[in-house]
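S.K.: need the 3D shape of this:
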Amino acid sequence: MMKPERLKTLFNPESVAVAGATDNENKMGYHVMKSLVESFDGRIYPVNPGKDQVFGIAAYPGVEELPEAPDLAIIVIPREKIHDTVKKFIERGTGAFVIITSGFREAEMPDGGKLHEKLRNLVERANAVVIGPNTFGIVNVRRGLNASFTPALFKVRGGSIALVSQSGGICHLLAPYAMREGIGFSKIIGLGNRLNVDFPEILEYLATDDDTRCIALYIEGTENPRRMLDEIVKITRSKPVVALKAGRFEKADRASRSHTGSMAGDYRIFVSALKQYGAVVAETLEELISFAKALSMQKPMFGDRVAVVSLVAGLGMVACDTAEKCGMKLAEFSENTRSQLYELLPPYTIRDNPVDLGFVASDVELCGKAIELIAEDRNVDGIVLNYVYSWSGDFLQVPVDSIIRASGQKPMTVCLNYPPGTWDDVREKIEANGIPVYSTPEMAVKSLKALGDYGKILLRE
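M.R.: Take a look at the predicted model:
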């Protein structure tokens, strides 16, 4: 069985064993079991020689006593016992593992590297796949599998972004951010020390994953960057890849080696190669996940002429500044669009790009007509729409239907900011129709730029 098929089993098991399962809340095996029990509908086999039951589920003293070979084994035991335990699982027929235990090549221990290579040789001979060691685990949000030590990760919204990270801490930072911003995931993957599953293998698997429309990569370093780049260039025409490369400066570069046992490489060369091979590059964590949101929801933008429409003039100014700073141009409306806008909107509004709807905010139909008119302009490649709640909801309404129709004409991102509970239904309806919503005009603009970057990638010969 080839690695892509093994990875398919790893993310979609029917049975899972946990070596090191326990009811002791102070042990990692407890949190792994809690994550699994709260998410997984398949067969669970706790392995613990000192327990008859764990979480009310029959436990087994060893691998040999299991009633079947589990599809996936999660390993949470001391590192000295891992090789022999994995060997027993392999002999039973298990071919997929998540090894959470640390203390291998990332550790400052004289035998860490040797243990790593010994384990790698074992699993490679068996054609098995391993996520880790030194990982928090994996989550298949759409298929009901939390194979990690963090039960709360299963609270993230289901979506179509696969987040692949060398750092568990980064995933644990981005997950709550995504919850607040309404960003959904198909999978969350902590690669850890990459025993025999690295970025190339994951990319090859995600290329055929029906649940994933966009891939977000947090990269510290890799031993074989060319293989990763080759997979990116193969996948990017059908699925956009967003990448954040850490280690811009010397100390962070050195920290990468001790964190994941990997070579980080020169930042500028690495980022240049990522762009050349078809990745959309993010510079911050917020950008990484926000760009992925836009790319998973919206069509690419072919061009760099942007229209900015705002309910408040200040938001429009910030959006314009951000657009020009990002290298985009403010679109020059056609004469037909300009004349119609001048007819529709009163003279004390800003009717050229950026368009200010503040003085007609109470007329939802008029605002909607202006937005749709701008979307029809051939001089406009994409739209950033900024709506902010500033007074009574009965007086101020969002032209949701017009926004949805306009997004059918042009790529669009929306900044929608409001007190909790006021426009939740508005945001849900907009995003349900494939339009990404952000909390700030800056992120809405930058995410539209990401759609433009991807459009340039698709236009390459």
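
S.K.: CA only for contacts and neighbour counts going forward, please
M.R.: Will do.

S.K.: residue nearest the centroid of this structure?
M.R.: Nearest to the mean C-alpha position of the chain, by CA atoms, centre = their mean, lies L163 at 3.5 Å.

S.K.: in a strand, it, correct?
M.R.: Yes. Per DSSP: H, G, I helix; E, B strand; the rest coil, L163 lies within a strand segment.

S.K.: wait, doesn't it sit right on G184?
M.R.: No. Between L163 and G184 there is no contact under CA atoms under 8 Å: 10.2 Å.

S.K.: show me where the stretch 201-350 of the chain has helices.
M.R.: 225-235, 250-260, 267-276, 285-297, 313-325, 335-344 (DSSP state H, counting those that start in this stretch).

S.K.: tell me which of these sits most buried.
M.R.: helix 285-297 (a mean of 25; mean count of other CA atoms under 10 Å).

S.K.: now the second one, please; I'll put the structures next to each other:
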Amino acid sequence: MIGQSHSLPTSSLLAPRSVAFVGVSAKGGAGTKMLNSLLRSGFGGKIWPVNANAAEIAGVPCVPNLDVLPATPDCIVISIPAEGVLPVVEEAASIGIRAALIVSEGFADDGTAEGKARQERLVAIAKASGMAVAGPNCMGIASLGHGFATTMADIPEKLGAGGISLVSQSGGLLNAVAELSANRGIGMNYLISIGNQAVLDLADYIDFLADDPKTSVIACIMEGAKDGRRFRAAVDRASRIKPLVILKLGKSAAGQAATFAHTGTLAGKHEAYEALFCANGVASVMSLDELVETAALLATAPLPKGDRVCLLTVSGGATSLISDLAERAGVNFGRIDDETSRRVGEALGVSRHFGNPLDTVGMPRLCRDGAIEGVVGALLDNAEIDVIGLVLGMRMEGAENHDKLVGRMADMARTAGKPLLVLSFISNSLTGHWRGYASAQGLPLVEDVELGLRAIRHLTDYATFRSSVPITESPPKIASTVGKTSTRGVLSEADSKEILGKAGLPVTREYLAATIAEAKMLAEKIGGPVALKVQSRDIPHKSDVGGVHLGATAEDAEIMSAKILKSARTACPDAAIDGILVQEMVDEGAEFIIGMTYDEQFGPLVVVGGGGVMVEVFKDASVGLAPLTRHQAMEMVARLKVAVQLDGFRGAPPLDRDALIDCLVAFSNFVAATDGQFEAIDLNPVFVRSRGKGVKIADALIITRGPWEEYNEQTESHYAFS
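M.R.: Take a look at the predicted model:
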């Protein structure tokens, strides 16, 4: 939390009892606009405009300077040219003002050395004085719930107070969300523009809002986190208290640098954020409309006990459309059993079996006395249905049939024990007549089929998260066992597996041969067919250069070792070769990949997916942040297309899913304990064998964190292969 991690008086900024303004003038401008916003907000505290040349501004008496204030304000709002800001902040700190909101531009936002230095000085002043600072370069803060607003944002007069708080890195998008919410009658609490985040950052505001009793949903519009580790901690904590809805800007792959290992191509910055969001039940949305619809639903609907949805329709065409779009949105439809179907038919006066979505055979039947109550009652008694929605073509001006049906749904929602909602498949229909209906009647309304279905999916995802939040286990203390690697750069498979084996991971039995004659001897020692692999840090992907032979016998191990050695030397004449790795063959099970790539903001990202040489082609992978709980590892595996193999595919025996999950958790604990030592790790393939037989890591590649030049300088220490 802000107050805990930074010991900053955030409440002085976000819920002040008195405010001073520097930069206000009778001529208008940013400062005067912010003063007027505070006056309009119904603020009941003390207000002091600071202006030596005016007796009053906007009807409020002025003071000539800060040192003659009749009392020390909680917060100072500064909107003067950048070069004058720091002296004002220093003076404010000297008289005990605990918080500052800086509108002024000209700090790190201008990209100049002067601006960056100015911001660094601001941070130093705030740190020395313990001052909470918002901005600079921000539009301000408003809280309709607390009756406080010092903002340049265009807050619509019709926007009412509610439980949604928005934190935004974009002032323009903050304005848009306020307008969208006002049009729908969706109430908001805080609207916070965070600007440069010089002192307080996104994580601080999330921490504050997690504990704010008037905030039921935290919404964010973000470009990126200033401190990934603190942002992760804030999201981890807040999501266990209330739902978060986040619109992450800049999701495209442009500008994301590819790393050397396979897993580097599967996990970039976007994947890191999505992994964080997925692990915490965060609703990751794609648009402002989806943000508003999702936040509104989460703010008004009770959490369901599961993710099984039933949607009632009044049109066969709507039923087909919803079925198609629900599959795309990932909505899980519950099963309509025979007894439920019988009761639904009885309520509608129809003898047939009903599916899901549930076509009620038209408005006339559903509008009959007791019909919708009978249908919904049957679904409420069905233990395989968790959420019930009614889909209508709502009209902005209302319609008699719709009004009555929605009213009857609202009556049932008060005692249902399961979330009931209404989804309008007409976009922009929930204004006018329906504006504010959800908050007034306690019945969630969502609009637009696609947006509404995604909002429903976000609701059920968060409910699933909250019902399965596990106790986070501390990773085992394996860092001291592994130790810090002395070599930097690409490690050979043999060196990589030595590290992994010491960490307790299930690597194959193998030996490194210094000569082709020794390769034959080691093959005899292992017994049975073996794999032969050229070992060199200069050849990370051995099969690409003919450096691998599988299924060699002891009799032909010497010949095949010479063959793959020749192929590798031909393809990579400058490679320093360590030897031939002689390895037990693993020829049973499905191939998976487990890996890690290092993210500068969040640390180790763990990847699991379909393995083998085609990993980069299909890119069937799930990403998580280390360390993983067992539940998170299970969810990551379940999201894979190749996971179907684990349960037995086309007559094949089921595979050891539990062992794969155990390996994934252990690997995540390993990379968490060695955080910062490795740039990337590939375990590919990891053979998942028949149930009860475990898994085996057949190949591995570790890239330690360090420049390539340092690695190249150490090649002379490798003995030549003879």
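
S.K.: same list, the helices of the stretch 201-350 of structure 1, but as a markdown table with distance to S35 of structure 1 please.
M.R.: As requested, the helices of the stretch 201-350 of structure 1 are arranged in a markdown table below (distance: least, CA to CA, whole Å):
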| stretch | distance to S35 of structure 1 |
| --- | --- |
| helix 225-235 | 31 |
| helix 250-260 | 24 |
| helix 267-276 | 35 |
| helix 285-297 | 24 |
| helix 313-325 | 41 |
| helix 335-344 | 55 |
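
S.K.: what's stretch 584-603 of structure 2 aligned against in structure 1?
M.R.: Stretch 584-603 of structure 2 corresponds to no residues in structure 1, going by TM-score structural alignment.

S.K.: try stretch 671-681 of structure 2
M.R.: Under TM-score structural alignment, there's no match for stretch 671-681 of structure 2.

S.K.: ok, back up a step: so what does the residue nearest to the centre of structure 1 match up with in structure 2?
M.R.: In structure 2, L163 of structure 1 lands on L166 (TM-score structural alignment).

S.K.: pretty sure that match contacts L191?
M.R.: Yes. Look at L166 of structure 2 against L191 with CA under 8 Å: they come within range, at 4.9 Å.

S.K.: give me the common contacts of these two.
M.R.: Shared contacts of L166 of structure 2 and L191, defined by CA atoms under 8 Å, 6 or more residues apart in numbering, are found at L174.

S.K.: A178 of structure 1: which of the helices of the stretch 201-350 of structure 1 is closest?
M.R.: helix 285-297 (7.6 Å; CA to CA).

S.K.: give the contact list for the alignment partner in structure 1 of A99 of structure 2.
M.R.: A99 of structure 2 maps onto A96 in structure 1 when the alignment is built from TM-score structural alignment. A96 of structure 1 sits next to 6-7, 9-10, 71-73, 128-130 when contact means CA under 8 Å, 6+ apart.

S.K.: turn these into a markdown table, including distance to H259 of structure 1, neighbour count and secondary structure.
M.R.: Output for those, formatted as a markdown table (distance: CA to CA, whole Å; neighbours: other CA atoms under 10 Å; DSSP: H, G, I helix; E, B strand; the rest coil):
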| residue | distance to H259 of structure 1 | neighbour count | secondary structure |
| --- | --- | --- | --- |
| R6 | 27 | 22 | helix |
| L7 | 24 | 24 | helix |
| T9 | 28 | 17 | helix |
| L10 | 25 | 25 | helix |
| D71 | 29 | 22 | coil |
| L72 | 26 | 27 | strand |
| A73 | 24 | 29 | strand |
| A128 | 25 | 22 | coil |
| V129 | 22 | 28 | strand |
| V130 | 18 | 28 | strand |
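
S.K.: just the closest of those to M297 of structure 1, please.
M.R.: Nearest member of these to M297 of structure 1, counting by CA to CA, is L7, at 25.7 Å.

S.K.: which residue in structure 2 aligns with that closest one?
M.R.: So, by TM-score structural alignment, L7 of structure 1 is matched to T10.

S.K.: over to K299 of structure 1?
M.R.: Under TM-score structural alignment, K299 of structure 1 pairs with P302 in structure 2.

S.K.: for that match, give its distance to Q4 of structure 2.
M.R.: Applying CA to CA, to the nearest Å, the value for P302 of structure 2 to Q4 of structure 2 is 31 Å.

S.K.: more neighbours: which of the two?
M.R.: Counting neighbours by other CA atoms under 10 Å for P302 of structure 2 and for Q4 shows that P302 has the greater number, 18 against 10.

S.K.: so what's that one up against?
M.R.: 418-419.

S.K.: tell me how far it lies from R335 of structure 2.
M.R.: Taking CA to CA, one finds P302 of structure 2 at 21 Å from R335 of structure 2.

S.K.: show me the strands in the stretch 51-200 of structure 1, by range?
M.R.: For the stretch 51-200 of structure 1, the strands defined by DSSP state E, counting those that start in this stretch occupy 53-54, 57-58, 72-75, 96-99, 129-131, 137-140, 145-148, 157-165, 184-190.
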